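Visitor: how does the following fold in three dimensions:
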Amino acid sequence: MTDLVRVRRALLSVSDKAGLIDLAQALSNQGVELLSTGGTAQAIRDAGLKVRDVSEVTGFPEMMDGRVKTLHPIVHGGLLALRDNSDHTDAMDAHGIGAIDLLVVNLYPFEETVAKGADYQMAIENIDIGGPAMLRSAAKNHQFVNVVTDVEDYEALLSEMAANEGATRYAFRQRLALTAYGRTAAYDTAVSTWLATKSGTTARRQSFTGTLSQTLRYGENPHQGAAFYVDGTRDPSVATATQLQGKELSYNNINDTDAAFQMVAEFDPAVGPACAIIKHANPCGVARGETLREAYANAFRCDQTSAFGGIVALNQPLDGETADEIAQIFTEVVIAPGADQAAREVFAAKKNLRLLITDGLPDQNAGLTFKQVAGGILVQDKDVGRIEKGDLKTVTKRAPNEQEMEDLLFAWTVAKHVKSNAIVYAKNGATVGIGAGQMSRVDSTRIAARKALDMADVLKLDRSPTQGAAVASDAFFPFADGLITAAEAGATALIQPGGSMRDEEVIAAADELGLAMVFTGMRHFRH
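Guide: All right, here's what the predicted structure looks like:
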């Protein structure tokens, strides 16, 4: 295997001109012959550097609006030829093909073009063909060829050449090839996904890609390696947030912070403040309030024990008073659209607390979610289902009163983000009991009620907070026992999808107990 390969000739063709001139100057200073195309060649020439146009080398002009310029044997032969194979070198000599030792290519900005809302034809014109073809050729022949597709690798390339008198090592070229193949895979995935969306069809073959954001200390447990990849989406999220303080986020931090931020994004900040506290990807308290501080306090009252070491998400910028309240207990992460100076000063004393700022809330529009299983990946539409008051069907003799209706809709919104089987008790715009992830729905109902009783003891209340509460169930009650348990805890109204074979039995039980119950016709399983 050839180790050191000297770079004598380079082809540069880039859409992103960042760092181009410094790179070209450094290569020229080392005596590297520069080849280039179109705007890249002009930029290099304007900088006073010597460069040859690819069209001059191939003998063919750029044509078809630039669609055809590097798809030529002179180019691909120079990239693919094995320098230690006499048949290959004889063919190079016979056809006047010069070796290309370095390829620097970044692709037409397809992803950025689509993200800006370009029309169909504009998106098509930003699908690069020659660039990916050259990257694959160079990457395949990394035994002899360096291939650079990311601007951030320019400095590494120059450092490698400086350390080896203008040459590069095989291991370095191998790493560059890996990056190049990853880039072409991601690029093709972006095009395929966009085309599937535009055509309204399900792709026969589907790829999923991301760009490494950080290597994590470990995964869910210390014996598991982990990394965080981002998909390039620019919407406010844990992936795009700015971390103002605190140590590096862990695997679990990222997972739980995403769950918290997606939960709180259900509540329009224009309607009023809201807070979600998450522990192990499940809400342990969600509330609205007249102020952000009140929303946090109400959410915290639901389950103060679980909130310790949890994640706090806010739907409005964090203020100093709310920060003071949050700082009373240990909190892993706080994520919010912003934070004023007073809040930042409060948290500055909490060195281990991570404060993330997003400049907005997550997009609640449609998308896809993915889950890996052995041998495959499950893909589904994101659950963006919402229920309004007019969508509900009252199935009991008694209809919910106005306050019950508000609490039913609130509880239903929270239940969407609780692991199934999910039961949520809510009262006055705040959760008062949450049961999550049980194999039996009646067990979730009992656990939520039990936790509410525990908080009554902590808060020194004379009765359980579930007295007079509304209850949401993410799927239907298969038997009346869950409903009866909720009634025993003091619930007065229930919201559930309906659709059980025993709906009539459950409705009859509700009527007998004087409960109000509405059906949504929509289920919110979350596994």
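Visitor: alpha carbons only for contacts and neighbour counts from here, please
Guide: OK.
Visitor: starting at the chain centroid, how far to stretch 318-329?
Guide: Its chain's average C-alpha position is 27 Å from that of stretch 318-329, according to Cα atoms, centre = their mean, to the nearest Å.
Visitor: now do the same end-to-end measure for it.
Guide: Criterion Cα to Cα, to the nearest Å; first-to-last residue distance in stretch 318-329 is 17 Å.
Visitor: got the buried residues for that stretch?
Guide: With burial defined by 16 or more other Cα atoms under 10 Å, the residues of stretch 318-329 counted as buried are L318, D319, G320, E321, T322, A323, D324, I326.
Visitor: please provide the structure for the following sequence as well, for comparison with the first:
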Amino acid sequence: MSIKRALISVSNKEGILPFAKQLEAAGVEIISTGGTSRVLKEGGVDVIGISDVTGFPEILDGRVKTLHPYIHSGLLAMRDNEEHQKQLEEHQITPIDLVVVNLYPFKETIEKPDTSFEKAIENIDIGGPGMLRAAAKNHKHVTVVTDPADYDSILDNIKENGDTAEETKAGLAAKVFRHTASYDTLVANYLTEHTGEQYPETFTVTYEKKQDLRYGENPHQQAAFYREPIGPMSSVANAIQLHGKELSYNNINDAEAALDIIKEFSQPAAVAVKHMNPCGVGIGESITEAYEKAYDSDPVSIFGGITAFNREVDEETAQHLKEIFLEIIIAPSFSQEALDVLTQKKNIRLLKIAMEEETPRERSQITSIHGGALIQDEDRKGFLDADIKVVTDRDPTENEWQDLKLAWKVVKHVKSNAILLAKDQQTVGVGAGQMNRVGSAEIAAAQAGEKAEGSAMGSDAFFPMKDTVETAGEAGVSAIIQPGGSIRDEESIEKANELGIAMVFTGMRHFKH
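Guide: Model (predicted):
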């Protein structure tokens, strides 16, 4: 069997004219519609209009043109089925062997912030998906193409064999159904968001491959990196890499953790992350001062870690950064002088990422489990959203308030059970991921050492009993911030009063598992 008749109807006209010309040169008859037909005719291609095939005009502003039995019978007829062939002959329908279709630009339309709902609806393709799905269903007999990147290989197949191989047809059909599924998902999610329904009966997502990864979390695991089709620019998925090796699976996870933390701050801040937990956070008058505090928080753990900044990295900061081994540096921008310094290190990855979203919106967080998924709102609540109450006899001092705020902003991003100590606008001890809260407090205090004296303690969840306050007192902690809400809160409050510790309740938990 050879390809004798093709139907071409594309929104993305990249490469379509030379492709059609070569099809014509190979003896393929071409049917086309609307704008595609005009482009091909103006380019000198002999085109059969869709109305000439159907005997029916394009109507309703082009909404109805390919939805016709003469088109879909030509696509769906099985060439090895005698009854199908007999019916084609009876109704004088010519089979269509090649379908080249891509869809109305729905994604590109809704990406524009000024797009009206009506305009978005008009860019939902109906006939295109119908033709693609029909051709893909009948891929044993029909070659179907939706991606301009496949044009050259299709032409090579036709020139060599007059047709495409069976496995090629099957691969293209699978690609079509992935494409239409992704397209339908964008439409469904747009309409669902428009109606305000948060958790519908089915939850469908779609991602586009950004890159293959060398391996996953461990070398024996294969992996790839995907991004949302219309995702936030303030994300690792949309980062601009200025220098260094390709990102790895673990790099991406760690970079995302660092970015989440740095977004908590409006004043100049620096964050160091290791294995998705903060190992140092500093706030300063300048970005250099902030980095020095973050480094001083834990100069051991930062080695081989990731740093993130919410201000441009300048030459002075870059000179400090080049002194140690770092995997990634994230910032909204880098001065040319800083780039000159940092790019001397061949492998360090420099990521330019916007720190604020142009159009912030609520997003869902998806966690995969075996056989399903957990979906929740992202935890965007911060200090200003909390119900702050001083529950002890003593109020925090002004300096303690500043450290309590820092501790609360950062402990939210530490794996539970989480305890964090902060002092003089830097973290000094982090206790992450322990099975009991006292264990996390002991780790944080041990890491802080003498710096624990006069520090502020933040806890991601309430104290179930007074023992964490006792541990804080032994370390020299002077103020505590925690959600409260335990049936034994009074025990913790009494112990804090006994030890002269100021304690604040937030009424808000920040578990991070």
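Visitor: TM-score of the superposed pair?
Guide: After superposition, the two chains reach a TM-score (TM-score structural alignment, normalised by the length of the second structure) of 0.95; 509 aligned residues with a Cα RMSD of 1.8 Å.
Visitor: against H510 of the second structure, how distant is the closest residue to G485 of the second structure other than its chain neighbours?
Guide: Nearest residue to G485 of the second structure, sequence neighbours excluded (Cα to Cα, 6 or more residues apart in numbering): F462, at 6.3 Å. For F462 of the second structure, the distance to H510 of the second structure (Cα to Cα) stands at 10 Å.
Visitor: which residue numbers in the first structure go with the helix or strand hosting I366 of the second structure?
Guide: Assigned by DSSP states H and E, I366 of the second structure belongs to strand 364-369. Under TM-score structural alignment, strand 364-369 of the second structure corresponds to residues 368-373 of the first structure.
Visitor: cool, and stretch 237-257 of the second structure?
Guide: By TM-score structural alignment, stretch 237-257 of the second structure lines up with residues 239-259 in the first structure.
Visitor: measure that stretch end to end?
Guide: The first residue of stretch 239-259 of the first structure is 12 Å away from its last residue (Cα to Cα).
Visitor: so for stretch 127-137 of the second structure, what gets flagged as buried?
Guide: Applying 16+ other Cα under 10 Å to stretch 127-137 of the second structure flags G127, G128, P129, M131, L132, R133, A134, A135, A136, K137 as buried.
Visitor: which ones among those residues map onto helices?
Guide: Mapping these onto helices (DSSP state H) picks out G127, G128, P129, M131, L132, R133, A134, A135, A136, K137.
Visitor: Serialize those to a markdown table and add fields for distance to V45 of the second structure.
Guide: Shown next, in a markdown table, are these (distance: Cα to Cα, whole Å):
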| residue | distance to V45 of the second structure |
| --- | --- |
| G127 | 23 |
| G128 | 22 |
| P129 | 25 |
| M131 | 22 |
| L132 | 23 |
| R133 | 26 |
| A134 | 26 |
| A135 | 23 |
| A136 | 26 |
| K137 | 29 |
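Visitor: closest one of those residues to N218 of the second structure?
Guide: A136 (37.1 Å; Cα to Cα).
Visitor: return the distance of the aligned partner of G44 of the second structure in the first structure relative to A436 of the first structure.
Guide: Superposed on the first structure with TM-score structural alignment, G44 of the second structure falls opposite G48. Remark: distance between G48 of the first structure and A436 of the first structure (Cα to Cα) = 67 Å.
Visitor: ok, the two, which is more surrounded?
Guide: Neighbours per residue, other Cα atoms under 10 Å: of G48 of the first structure and A436, the larger number sits with A436, 23 against 11.
Visitor: so the more buried one makes contact with N282?
Guide: Yes. Using Cα atoms under 8 Å, A436 of the first structure is in contact with N282, at 7.4 Å.
Visitor: common neighbours of these two, please.
Guide: Both A436 of the first structure and N282 are in contact with V418, K419, where contact means Cα atoms under 8 Å, 6 or more residues apart in numbering.
Visitor: what about the strand holding I366 of the second structure, distance to the chain center?
Guide: 12 Å.
Visitor: ok, back up a step: mind listing what the match of G44 of the second structure touches?
Guide: No contacts exist for G48 of the first structure under Cα under 8 Å, 6+ apart.
Visitor: switch the cut-off to 10 Å
Guide: With contact set as Cα atoms under 10 Å, 6 or more residues apart in numbering, G48 of the first structure has these partners: I21, Q25, Q42.
Visitor: helices of the stretch 1-150 of the second structure, start to end?
Guide: 16-25, 34-42, 50-54, 69-76, 82-90, 106-111, 117-122, 127-137 (DSSP state H, counting those that start in this stretch).
Visitor: re earlier: which among the contacts of G48 of the first structure count as buried?
Guide: So, of those, I21, Q25 end up buried under the neighbour-count rule (16+ other Cα under 10 Å).
Visitor: let me have the contacts of G48 of the first structure in JSON lines, extended by distance to A185 of the first structure.
Guide: Listed next are the contacts of G48 of the first structure as JSON lines, based on distance: Cα to Cα, whole Å:
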{"residue": "I21", "distance to A185 of the first structure": "28"}
{"residue": "Q25", "distance to A185 of the first structure": "30"}
{"residue": "Q42", "distance to A185 of the first structure": "29"}
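Visitor: out of the contacts of G48 of the first structure, who's nearest D84 of the first structure?
Guide: For these, the nearest to D84 of the first structure is Q25 (30.0 Å; Cα to Cα).
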